[in-house]
Every structure is written in structure tokens, then in C-alpha cells.
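1. Give the three-dimensional model of this entry:
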Amino acid sequence: MTSPETLSAAASAVAFTPHFTNRFHSLGPAFFTELQAAALPAPHWIGVSQPCTELLGWPSDWWQQPGALDAFSGHAPWPGMQPLASVYSGHQFGVWAGQLGDGRALWLGEVQAPGGPLEMQLKGAGPTPYSRRGDGRAVLRSSIREFLCSEAMAGLGIPTTRALCLVGSRELKVQRETVETAAVVTRVAPSFLRFGHFEHFAHHGQPAQLQQLFDYFLRTHAPECADAPNPVTAVLARVAGQTADLIAQWQAVGFMHGVMNTDNMSMLGLTIDYGPFGFMDGFNPGHICNHSDHQGRYAFARQPQVGLWNLHALAQALFPLMPTADSDADAAAEALQEALEVYRERFGQALLSAMRAKLGLLDTLDEDGPLIDDWLRLLAKHQTDYTLAHRRLSHFDPHQPSPAEANAPVRDLFLDRPAFDAWAARYAERLKKTPADTSGDRAVRMKAVNPAVVLRNHLAQTAIERAEAGDFSEVQRLQQVLSRPYDEPSKPADADFPPDWAQHLEVSCSS
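-> Sure, this is the predicted structure:
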């Protein structure tokens, strides 16, 4: 991709017309409001994700198709698109917030991709009945962050909604802390259903609609649960397991979501709604990436606990669907609680497995848990750079006569060298207990799970500032780098320490 002017003027020689359907539309008006997008004036392309394009099975030049820019900036939908905003509710910062809904997102429909149906949404396409007095717009700043992080998470192998493309407008101004330009990002996922969709109908006393939504989810996304003795607990256990796996991957890579409200929790265990997220620089378990989170509810170390809290809220919403909800409420509640135990079991196993891989431990020994815990404590004590420490640890050689000197690149990250040396001696002895595993093989494995590049705030901020000045090349370059995060980048600064000014960056819920 080059300049937006070049992109807008390009024309595809091959006709391309995707086929859209929308199974969610069949649920009826109790679940959504149909409406058209509010078009971006004078839209221009900012970025297109080729990995997401490949996921859809679309030609690489689809965005050059006549009408593509209009379709993804809200001017004129493609044939088959049925724009709608869905209604949901939820708990925000642990407090019941009542009715919410797609306040600035529009479902467009589903396309049949090689791996199955994928839904598409425009985010920032104008007000809906659920905007709660908001303007329904997304600013360029937050849209760039979502576009980049959606694809970065996919590159890391972490379940996520995807971002197909990003469109901006120099003419549409919106007021946040300051006046900013607007943008629209197109999101892609197998489903955008959230915990909050079920909470809405449960809390508003609409059991028929709750059952209808559950049946829809069972039919379209969890058919294997339909034949279970109790499909409700089967679905809850499925969601609990997927959520546990997801949050374990967040913790392992040092990712902080920032706003883990129940309306931001995916029924498919996907990372969804990229607001004030962050990747860890110096490791601090108590770090709060969201400047609006004054109580620290969503601090890094609290994410696993919040995940379980949110699942309890989902279980409460599903309670009316339990066969014995009326005749034996205690038994129904106990069965739901038992389904939630999947989360505890899966999370611990998934996180320990991920951390073993990050330390290159090929087999399983009882000492691994304490070794990993002490490694994390060491990182926290010195607030050592999380990504760099694991990447450099990939080159650790336990067989050198002087391990301290041989492993200087990782050792030098710690102010207290003797503390590192004490842990490194234990680590070296642990690695030697797998004599068939060579340092070379281990380095290859560790580099495949310890990224060289993550979307640190300063990288995103640099791309944002250039884009605000009309240069979108850094957005496009960074998206390509982040799609291959385990490769050494051609620009060393992408994988280096954050600059001093990055310490003062703040992200909040104000986008």
C-alpha cells in the first residue's frame, strides 16, 4: 500500500463480489435495530490487512474493487449486507450498567470463508439507538490501535477478532479530550456475541428471547453441546475453558486488556474490543494500563480473577434456562458452579504450559512451577522488560564454564546480578535434566513462543502521530512487522527498549 490518494484511485481488473448472509438477522427485531451507517465524508484508505484478507479467502486487491471504499466507509453497502446494531447489557467495572448495545458498531453480515462463516462489523460508523448520547464515532487514534493490535494478536497466535481494513476522513472532526479526526475500522470474527447479550435478556425478564438466543448460539457455534445431557452447562463449560485458555495466553505474553467488562467478553473466547490495552514493558503485576481504571480492577495480575467473575455473571444469566431452575434452584446453581470449575483447572494448566514453553522446558518436572514463579518474582522485583527478558533467555546456555558471563545479554537486564545468578544456576540445572535437548534446538523453540516484537505503546503512538500528520506508511509497515512477531525485525528499534518518553503515555476509555 502507498498513499491514500493512490489507493482510492486504484481499480481492480478482476470483478469481485462476495456473498453475504446474516443468520443473526433471523432472530428478529428484539435482538437488534436495522439502520444504515453514517457515512464518513471524503473517505480514504489507511490500511488493509493482507493476513485477514487471506483468512476471508478474498483476492489481495479486493480493496481496489469499485465500491469497496464506499462499502467500508458507510456510504453504500455491498449487495447482501444488512447493517444492524445489536442490543446487549452488562457489568462495567463490576457494576450492573443496564442496557448497552452496539453504540458505534454495525453488523454487516456473514461471508463464507475457507474456515467457515465470518461476520463483519464497521466500528465508528455513526450513532445507533444504543449510543447513550454518544456520537457513534471512533477517532483515528483508537482505530489505529485496534487495527494494529487485532492483527498483532493474530500474529502471536492469540484468539482475537480481526481487523480487515481501516478508513479515515480528514473532514470529519469529533470531540474527545481534544478535537480529533474520525475513522472506521472493519472487524471480522466468527461471532461478536458477548456475555452481555445473554445478560440483557436474563436481567430484563425475557426468558423466551434468552432461550432463542441460546438456541441460536448452540446451533451456529456450539453444535457439539446440543447432545449433552444438559446443553446449558455444556455451553458454560465450553466458554469457561476457552476463556481460561485466552487469559492464560494474555498473561504469558504480558498483555493487558484494560476493560474486562462483561459486555467485552466473547462467547467464543476471543480478545474483543481493543480500548485502553497495553503490553507490558517493565514487568509489574500490579500495572494498570487503563488510565480510567482508578480502582485498578483490571490490573494485569487481576485479569484471571476477573475472567472468573465475568463467567459467574454469565452463569447467572443462563440460570433461567436450567431444566431445574424452578423445581430445584439449588441443584441448578450447583450444576452451573461445577461447569465453572473448568475455568480453574484449565487456566492453571494453560498458563503453566505456556510458561514452560517460554522457558524452553521440554518435559514436565515438579520443580518447574517454583522455578517459573521465582523467575516472575525476579522480573517483578526489578521491573525487568518482560518481552526482552524472555527473548534473550532463548539464548541461555547452561553448559558454559561461566554461565554468568556467557549469558550476559539476559543477565545485564537485572540490577541485582547475584539474584539473577542464583536463579540462573537453578535454571541451568533444570535444563541439564533433559540431556537430549540441545541449546540450539531449545533456542529455536523458545523464539517461536517468545516474540521479538509486540505492540508497545510507543510503537503505536509513533504510527498515530504520523497518521495524524497525513502519513500512513508507519501504520502499514508496523502492521506487516506485527504479523510476524517471532521474526527478528529488519528495524532493530522495533524490538528494543521503549524510549524514556514512553513512560508518560496514557491510554483511557475516551476514544
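2. drop to CA atoms for contacts and neighbour counts, all remaining ones
-> Fine.
3. what's the next secondary structure element after the biggest strand by length in the chain?
-> Longest strand in the chain, counting residues (DSSP state E): strand 162-175. Using DSSP states H and E, the helix or strand that follows strand 162-175 in sequence is strand 179-189.
4. Can you point out the buried residues in that next one?
-> E180, T181, A182, A183, V184, V185, T186, R187, V188, A189 (16 or more other C-alpha atoms under 10 Å).
5. Off-centre distance for stretch 278-294?
-> Chain-centre distance of stretch 278-294: 16 Å, with C-alpha atoms, centre = their mean, to the nearest Å.
6. which stretches of the stretch 251-400 of the chain form helices?
-> Secondary structure of the stretch 251-400 of the chain by DSSP state H, counting those that start in this stretch: the helices cover 303-318, 329-358, 368-382, 386-393.
7. Before we compare anything, build this one as well:
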Amino acid sequence: MNINPKHTFTSNLPADPILENTRRQVTKACYSYVKPKQTSNPKLLHVSPEMLKELGLSENDAKRKQFLNIFTGNTVLENTNPYAMCYGGHQFGHWAGQLGDGRAINLFEIEHNNQNWKLQLKGAGETPYSRTADGLAVLRSSIREYLCSEAMHHLGVPTTRALSLALSGDQVLRDVMYNGNPEYEKGAIVCRVSPSFLRFGSFEIFAARNDTETLKTLVDYTIKTHFKHLFTSSDPGGTEESFRETEINKQTYVSFFNEVALRNLDMVIHWQRVGFTHGVMNTDNLSILGLTIDYGPYGWLEGYEPGWTPNTTDSQHKRYRFGAQPDIVHWNLYQLANALYPLIEEAEGLEAVLANYAIQKEAKYLQMMRSKIGLSTEEPKDANLIQELEDCLQLTETDMTIFFRNLANFDSATPTNGLQIIRESFYEIKTVTEAVKNRWNLWFDSYADRLQRDPISAKAKKENMNSVNPKYVLRNYMAQLAIDDANKGDYKLIDDLFNLLKQPYAEQPKHEKWFAKRPEWARHKVGCSMLSCSS
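-> Below you'll find the predicted structure:
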């Protein structure tokens, strides 16, 4: 297996000088060196062929014992120094201080096809940032993260990726619902892959400590590594060294912030498009590259409920509910703006970016919703049509995924067939009263009228709608079925779902059983309706 590891992150940023793996406050450093914990009996459960290819590795490589040992932490490659990253964050709206990679250990980087990838093990043992935890992960959460990372990629949602899923062979004690009933579970490790694992909190921690020197070093590295197009060297024909040493001006910092804002807006609009709810949108869980990161208690909408959250910790205040996600990104950007301010010392540019986000948020959401209902042109009253649709979707429990997928079959020439076309999306048909039917029929009349003014053909409309409205998503009950089987030693469903979700917009007739509403047994089942942050 030919791996030529790179180290751009560690070679350009300050390290924690203390090599002892003890819980502590780490200052003036972006990371701490730490070795993964040895596992007793690792077993590879699944590998992503797509991610192997992205890394320049083969499926034969994945069958080697060396691959298993590297990506479960039992072998540290020669000339590599694994590390955990230092960052802070606002959790549920409150500053939490230092957080960091408490259960993630970065191994090395791989460059392939002009792309640099960081490879990180989640669940590979404690780090200086583990606080009171053990740094390990369990099988259930690891299955969810592995499947969802790759499923989101195939949905077209910006995301971190996953290379492999493995059992550690060790037992891990967890209290699933934080109710005082801990139990031992199978330990597992996911290899996560991303161009960067930097988060908003990576910058916040240094601003909070008034460590402007390290803050500047990190921001400059980030711009020159991941946002090169924003950076104009005073010597365009110069060497890489001169490029690295050239100072960044204040306007470039503002441009950087603007791109971070727009990338995260793009990401969250995709979440709203497919019905994904992150569940823990703390500032340490938002990527500086606008990638979906840290798959904890996430979930897809079953019934269309803007107020739904999958996170038990958030069940009372519902800060991170589905409908609030674009606004939470905005709030988190305010915190990032405060972190960047010491480098700029002028608020005007940062405030302009935040104001533009608010404007773009409304415009992008409307544009996205137009695409979901098949409109190719814009009219002033489209916002009213879409708002009425969202109101109708909440009149009775209506499955979001099935509704929008079946809506593509609507023919504006026969609007009276509207209810019949979406009937399958209703959870209980008896709740669809005459009043509800009348409201829907009025909406279909308006929708039909609007479609007739749209120049696109019915065939093209359906194709367009089916390209943005997935037929298959990783519903929580599907993941839970795979988890239940895996806990019994049967891993086939992991592979079945992995392959199903590689083509979420295709009809896949042989997998039609997965195009179905959440079964009633899953309505209140742990892992299917609400989840905790326990991993």
C-alpha cells in the first residue's frame, strides 16, 4: 500500500510543546501530538470505494492488514505524528471555552489529483481535549456517521467524507439517553476525511484568549491554504516561500469572512432542501469550508415539521430545530466575526457581510423552494405560493420526502388530481378532513395556474424536480435497523443502505420498500425519533 503522507497543517502551525497526553488547557497552540489507543481485536466492517479512489488507494489496498491497522489506530505510519486539534466554541448559545478534538485524532494528509485530504480517526482514544470522556465511540453512532457522510455527498450536500468503518473489539460504557442507565456497547472507529477539519471555534478560542498572534497565524494559514484565490501576492511570479511570507491585508480578511458565510449558506440551504436537521449547530460544529461536519444526533424530517429537532438535549428550547438552521448559521457567523475582528479592527466590512447573508438567505431559500416545486422562472407572488404550501404541509402529518418526490407527477392540466398524487405522503388519511382537503385543493389550483405560466415542459419539470427532491434519504429508522443488525453481528444492511444511498435521486425499483413513511413502531423508539449526543 503506497501512502505518501503530507503534513501541511502541522508544519505551518504552532504545536503544543507538552507531549504528555493529559487533560489540560492548551495555549498558544493549534494542536497537540497524541497517539491513537491500541485496539484489542479490530475488524473492518465497510470501506467507501469512492473515497478510496479519491485518495488514490485501491480496493485491494483496503483488504490488507496494514490498512486495517492504520485506520483503527494500531499502526502509526513512519514519519507521521498524529495530533488532536485545539478549538473552542459556543454550545447552545453559551461560550464553553476550550473544547478541541476530544475523540478525534488526525493521522496525516494525502494529496491526490491536486487535492489535499486530512484523514482523522473518530473514536481512537483520549486526547488532552477529552475533558472527562474516554475519547472512544460506539458502533451505533459510528454507523450513523459513516453512512450519513457518504449519503450526503451523493445528495450533493457539502460534507466531510468517510473512508472506513471498523469495530475496535473493545467494549465502551455509554448512557444512551443520559438517564442513569449506562451499558457496555461495541466500540467502533470511523476514518473521517476532509480538506480541512477547521471550525469556527478554531478561531474563537484564540480571540477569547486575546492571543492575536496565534489567531493571525491560523487565519493566514487558512487563507493561503484553502482560499488562495482571495489572496493576491505582491509578487505573483514569486516562489511558494515568498507567497507564504507575504502579508495579508484587512480587505482579504473581510473577503475570507464573506466566502465562509456564503459557503455555509450554500450548505444550510442544501440541508433545508433535503430535510436534514443537524441537531447540534454549535460553533465548534460549523466548518470553515462550509462542509457538514460532526454527525451526532442528526435526522431527516419525517412529517414536515419546521420545529422538529432530533436532539434530546435540545428538546425543550429547540434552538437547533429544522426551520431555524439558516438563522443559526447567521448567529454563528456573528461569533466568527467577533473572532476575526482583532485582525481587522474595523466592524464595517464584517457587518456588511452579515447583512448580506441575511438578504441572500431569503433569496437563496426562495430559489431553492422554487426548484423543489419545478418553477424555472421567478414571479413576485412565488413567495406567497410557497408559504401557503408550507402551511398546508403542516395541516396534518405529511412526509416531506414522499410529498416532494410525488409532487413531480402533478399535471397542471388536471389540478383536481393533486390530492390523489400526494395521498401517499399523509401519515393518517383520516386526519385529512374536508377543511384540509379544501385548503389543499385551493393550493393546487394556484400551483396549476402558476405552472401554466412557466415556459418549461411538463417532462423537463418532472426531471428537474426529481433531480433536487431525493427519493431515498437515510431516515433514522433505516439507520437503526442497520444498527440493530450490526449489534447482532450482521453487517449486510450497512452495505445495502450504503449502496442504496449512492443514487438517492434514481428510482431504483428493486429498493422501493425504502421509499416509505416511518413505520409506526419507530415513532417513539430511541434512535428513531430522538437521539442524544452520546457516542
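8. Quick check: TM-score for this pair?
-> Between these two chains, after superposing, the TM-score reads 0.92 (TM-score structural alignment, normalised by the length of the first structure); 485 aligned residues with a C-alpha RMSD of 1.5 Å.
9. Just the residues contacting the longest strand of the first structure, thanks.
-> Contacts with strand 162-175 of the first structure, where a contact means C-alpha atoms under 8 Å, 6 or more residues apart in numbering, come from 40-50, 52-53, 69, 72-73, 137, 139-140, 143-144, 146-148, 150-151, 154, 179-189.
10. again, only using 6 Å
-> Outside of strand 162-175 of the first structure, the residues within contact range by C-alpha atoms under 6 Å, 6 or more residues apart in numbering are 42-49, 52, 147, 150, 180-188.
11. Nearest to G258 of the first structure, out of the helices of the stretch 251-400 of the first structure?
-> Evaluated with C-alpha to C-alpha, the helices of the stretch 251-400 of the first structure place helix 303-318 nearest to G258 of the first structure, the distance being 9.0 Å.
12. Just list what the closest one packs against, helices and strands only.
-> Helix 303-318 of the first structure is packed against helix 195-203, with contacts defined by 3 or more C-alpha pairs under 6 Å, 6 or more residues apart in numbering; DSSP states H and E.
13. Quick one: residues in contact with the helix it packs on.
-> With contact meaning C-alpha under 6 Å, 6+ apart, helix 195-203 of the first structure is reached by Y88, S89, G90, L210, T262, D263, M265, L314, A317.
14. Trace M267 of the first structure over to the second structure, please.
-> For M267 of the first structure, the aligned position in the second structure is I288, judged by TM-score structural alignment.
15. quick one, what contacts its match?
-> Neighbour list for I288 of the second structure: L198, R199, F200 [criterion: C-alpha under 6 Å, 6+ apart].
16. show me what contacts the second one?
-> So that's R199 of the second structure. Taking C-alpha under 6 Å, 6+ apart as the criterion, R199 of the second structure is in contact with D284, L286, S287, I288.
17. What separation do you get for it and V138 of the second structure?
-> 24 Å (C-alpha to C-alpha, to the nearest Å).
18. Same question for the first one.
-> Distance, L198 of the second structure to V138 of the second structure, by C-alpha to C-alpha: 24 Å.
19. Please identify which of those two sits among more neighbours.
-> Here L198 of the second structure and V138 are set side by side on neighbour count (other C-alpha atoms under 10 Å), and the busier one is V138, at 24 against 21.
20. Which of the helices or strands spans I483 of the second structure?
-> When elements are assigned from DSSP H and E, I483 of the second structure belongs to helix 476-487.
21. and stretch 163-170 of the second structure, how far from the first structure on average?
-> Compared with the first structure after the fit, stretch 163-170 of the second structure shows a mean deviation of 1.6 Å (mean C-alpha distance after the TM-score superposition for the first structure).
22. Go through that stretch and flag the buried ones.
-> Judged by neighbour count (16+ other C-alpha under 10 Å), stretch 163-170 of the second structure contains these buried residues: L163, S164, L165, A166, L167, S168, D170.
23. cool, and stretch 132-145 of the first structure?
-> D135, G136, R137, A138, V139, L140, R141, S142, S143, I144, R145.
24. Closest to V475 of the first structure out of these?
-> Among these, and counting by C-alpha to C-alpha, the member closest to V475 of the first structure is I144, at 7.4 Å.
25. for H294 of the first structure, what are its contacts?
-> H294 of the first structure is in contact with no residue at all, counting by C-alpha under 6 Å, 6+ apart.
26. Filter the buried residues of stretch 132-145 of the first structure down to just the ones in strands.
-> Using DSSP E, the members of those that fall within strands are A138, V139.
27. Dump the buried residues of stretch 132-145 of the first structure to a markdown table, plus distance to G103 of the first structure.
-> Putting these into a markdown table (distance: C-alpha to C-alpha, whole Å) gives the following:
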| residue | distance to G103 of the first structure |
| --- | --- |
| D135 | 9 |
| G136 | 6 |
| R137 | 9 |
| A138 | 11 |
| V139 | 14 |
| L140 | 17 |
| R141 | 18 |
| S142 | 15 |
| S143 | 15 |
| I144 | 19 |
| R145 | 19 |
